[in-house]
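**Q** What follows is a predicted protein model with its sequence.
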Amino acid sequence: MTQAHTLPDTMHAVAISTPGGPDVLRRQPWPMPACGAGDLLIRVAASGVNGPDLAQRRGQYDPPPGASPLPGLEVAGVIAAIGSAVEGWQIGDQVMALTNGGGYADFVAVPAGQALPVPAGWTLSEAAALPETWFTVTQTLVLRAGLDPGMSVMIHGAAGGIGGAAIQIATLLGARAIAVVSSAAKADYATRLGAVATIDYTSENIATRALELTEGRGVDRVLDIIGGAMAQTNLAASARGGHIVQVSTLDGAKAEISLRTIMAKQLTLSGSTLRPQTAATKAVIASYIRAHLLPALAAPGFTRPMVTSFPIEQAAQAHASMEARGHIGKLVLVSPFGAGQ
């Protein structure tokens, strides 16, 4: 292992004291993570807050075997040590990375294949808002559902982290993003990210409006984080041969759907969770992002996601804010190291 200087034996991390509400999050001393031969050890400047973190805190999403018990699935920071089998990185490089947990900490060890360079001009807080959502959308909507140029894609929760990533990825790949939102402010944000149209579900019928926007065909792809009764709406809004991607179930894990509609429209419904997947799978996703999407992020004029930052000591407040579902963009936790960047 190569490292810049002597590393501490302990660090601070936000741990889950017991399953429960946001107040169970505790920042406390924690052992330093080991940097394996294929890993990068990252000194964390900022870590993104995501739905799986909330589910883990509630006791609803256990870490996979061998993963860190700490929450935090994406970070940005500076490489502090490099495993003996890793090439292509140097001590001090700024990186953003998908973690296997452990992001709410001063340091985290990450398989090198899950790291990407921070786009030129981006702050580390902005970069920390990208990996978990961009990896999720790239794998499910692009690599699995085969999003192609010219397709229409309806995106639920379009002003949040997953939704915002889906809008930007779809737009970069030449697809038409239709954003489902709940307010004028969220519609404006989705439009700035690249959505060609918006649907306000508080005042419009989603399926009816989706059909209107596609001249009666329906949408080619759907990215859904809602679940529950929204599943049947997605079927009604879909075009023949459409593909519905389920990546979360904020409004319910069970749904009653019409199998006849699925058969008649020749629809595909797929689901996925990212954290339990192998390092090799995640490295493939990272390679796609690096080759096909990352160059655009450094271009002048690219709209960066809206980021609301909390000091890591206020992790409980960040979780409470996300659970209220009124925020726009991404929430990130800034470490003492990151506050100086």
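**A** Good, I have the coordinates. Residues are numbered from 1 along each chain as shown.
**Q** Every contact and neighbour count from this point should use C-alpha atoms.
**A** Will do.
**Q** And Ala185, which helix or strand is it part of?
**A** Under DSSP states H and E, the secondary-structure element containing Ala185 is helix 184-193.
**Q** What are the buried residues along that helix?
**A** Residues of helix 184-193 classed as buried under the neighbour-count rule (16 or more other Cα atoms under 10 Å) are Lys186, Ala187, Tyr189, Ala190, Thr191, Arg192, Leu193.
**Q** SS state for Glu212?
**A** helix (DSSP: H, G, I helix; E, B strand; the rest coil).
**Q** how many neighbours does the closest residue to Gly113 other than its chain neighbours have?
**A** Nearest in space to Gly113, with sequence neighbours left out and distances taken as Cα to Cα, 6 or more residues apart in numbering, is Ala283 at 4.5 Å. Residues within reach of Ala283, counting by other Cα atoms under 10 Å, total 18.
**Q** okay, now the one to match up with it:
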Amino acid sequence: MAETMNAVLPDAYPKLVWGTQPRPVAGEGQLLVRVRAAGINRADLVQAAGNYPAAPGESAVLGLEIAGEVVALGTDVTGFSIGDAVFGLVPGGGYAEYCVLDAALAIRKPAALSWFDAASLPEVWMTVWLNLVELGELRAGQRLLVHAGASGIGAAAIQLGKRFGAEVLTTAGSAEKVAWCTALGADRVINYHDEDFVAAVKAAGGADLILETVGGDYLGRDQQCLNRDGSIIVIGLLRGTKAELNVGLLLVKRQRVQGSALRSQPLDAKARLAAAVAEHILPDIVRGALKPALDRVFAAGDAQAAHDYVVQNRNQGKVVLAFD
């Protein structure tokens, strides 16, 4: 292998420009992966804008989820061989020809799954498992509200909520997205341009758990339709970092508001989530009971166009980069 590779150059952010970077080397417990596909996440957009720097010691190249072939093994790696097809969550470096992946986070790619579908899975399904199952303690019979249902996270949350026996309500911004979320299994899809989601959720009986992907002023509105002993899990800040909460309502209704982020979780926590996806999610995806919800694949060289597509909120589900 060459000592260099093509990658999106961090020095050019916010523009996505391809150039030559040193090829990474697999360290202890790591795999070196020839990247075939990389998922795009809103965290990538925020990082490119200069507002979400990579963790100290990690690659500044964008990209938090990849799929590809193992081409080298670091020290103390067991259970994997060169040539294995894998996918998984990475702390950065995915928009490149080669990327290191912790073996503890690597999931074997079934032959029935394309590179593109595989690259669309780790971030969304680990996120929804963490926030709906582990933190939200979602149970059958509860009412779940998912904001931005046509996003990658939203699509996964709708499906996981239904799998756990919850009634799922979600918000979306167009008739097309309303239809798409309904086809995924949502019981009620609220077009936020046409109706107030607070009134709609209250009319349905209120929410027991809210997955808040929007942030800002949505948080106070969430409180208004959250039931007694309900929880709001905040994972996104599309509408800003400032919110106004009614503390009196918080106390009287015993509401819980919790922030959550996957990227800052320690390796052992991410490994637990990867194992949960491999055990509980992947078999259902392979047999068609759950859907990857892949929207569109862009050539890696068109990464800027792919980011623009997501910024414009045109996607329904995940957007992925393909490496030839």
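**A** Done, it's in. These numbers were taken from a predicted model, which means no experiment stands behind them.
**Q** Please list all residues in contact with the counterpart of Ala299 of structure 2 in structure 1.
**A** Ala299 of structure 2 maps onto Pro311 in structure 1 when the alignment is built from TM-score structural alignment. Contact analysis of Pro311 of structure 1 by Cα atoms under 8 Å, 6 or more residues apart in numbering lists Leu333, Val334, Ser335, Pro336.
**Q** now do Thr171 of structure 2
**A** Each residue near Thr171 of structure 2 by Cα under 8 Å, 6+ apart is listed here: Val146, His147, Ala148, Gly149, Val178, Val189, Ile190, Asn191, Tyr192, Phe197.
**Q** Quick check: it is in a helix.
**A** No - secondary structure assignment (three-state DSSP) places Thr171 of structure 2 in strand, not in a helix.
**Q** Return the residue of structure 1 aligned against it.
**A** For Thr171 of structure 2, the residue aligned by TM-score structural alignment is Val180.
**Q** Ok, Met5 of structure 2 next?
**A** Matched to structure 1 by TM-score structural alignment, Met5 of structure 2 sits across from Met11.
**Q** Heading C-terminal from the helix or strand containing its match, find the next helix or strand.
**A** Using DSSP H and E, Met11 of structure 1 falls within strand 10-16. Proceeding C-terminally, strand 10-16 of structure 1 gives way to strand 25-31 as the next helix or strand, assigned by DSSP H and E.
**Q** what stretch of structure 2 does that following strand fall on?
**A** Structural correspondence for strand 25-31 of structure 1: residues 16-22 of structure 2, per TM-score structural alignment.
**Q** Contacts for that stretch, please.
**A** With Cα under 8 Å, 6+ apart as the contact definition, stretch 16-22 of structure 2 has outside contacts at Glu3, Thr4, Met5, Asn6, Ala7, Val8, Leu9, Gly301, Ala303, Gln304.
**Q** got the contact list for the third one?
**A** What that stands for is Met5 of structure 2. Met5 of structure 2 makes contact with Thr20, Gln21, Pro22, Arg23, Ala96, Glu97, Tyr98 under the criterion Cα under 8 Å, 6+ apart.
**Q** Neighbours of the first one, how many?
**A** Thr20 of structure 2 sits with 12 neighbouring residues when counted by other Cα under 10 Å.
**Q** excluding its backbone neighbours, what's nearest Gly102 of structure 1?
**A** Nearest residue to Gly102 of structure 1, sequence neighbours excluded (Cα to Cα, 6+ apart): Leu70, at 4.4 Å.
**Q** Give the aligned equivalent of the one you found in structure 2.
**A** For Leu70 of structure 1, the residue aligned by TM-score structural alignment is Val61.
**Q** biggest helix in structure 2 by residues?
**A** Of all segments of type helix in structure 2, defined using DSSP state H, the longest is helix 152-163.
**Q** List the contacts of Tyr192 of structure 2.
**A** Tyr192 of structure 2 makes contacts with Thr171, Ala172, Gly173, as judged by Cα under 8 Å, 6+ apart.
**Q** Aligned to it, what sits in structure 1?
**A** Using TM-score structural alignment, the partner of Tyr192 of structure 2 in structure 1 is Tyr201.
**Q** quick revisit: ok, the match of Ala299 of structure 2 to Ala120 of structure 1 distance?
**A** Taking Cα to Cα, to the nearest Å as the measure, Pro311 of structure 1 and Ala120 of structure 1 are separated by 24 Å.
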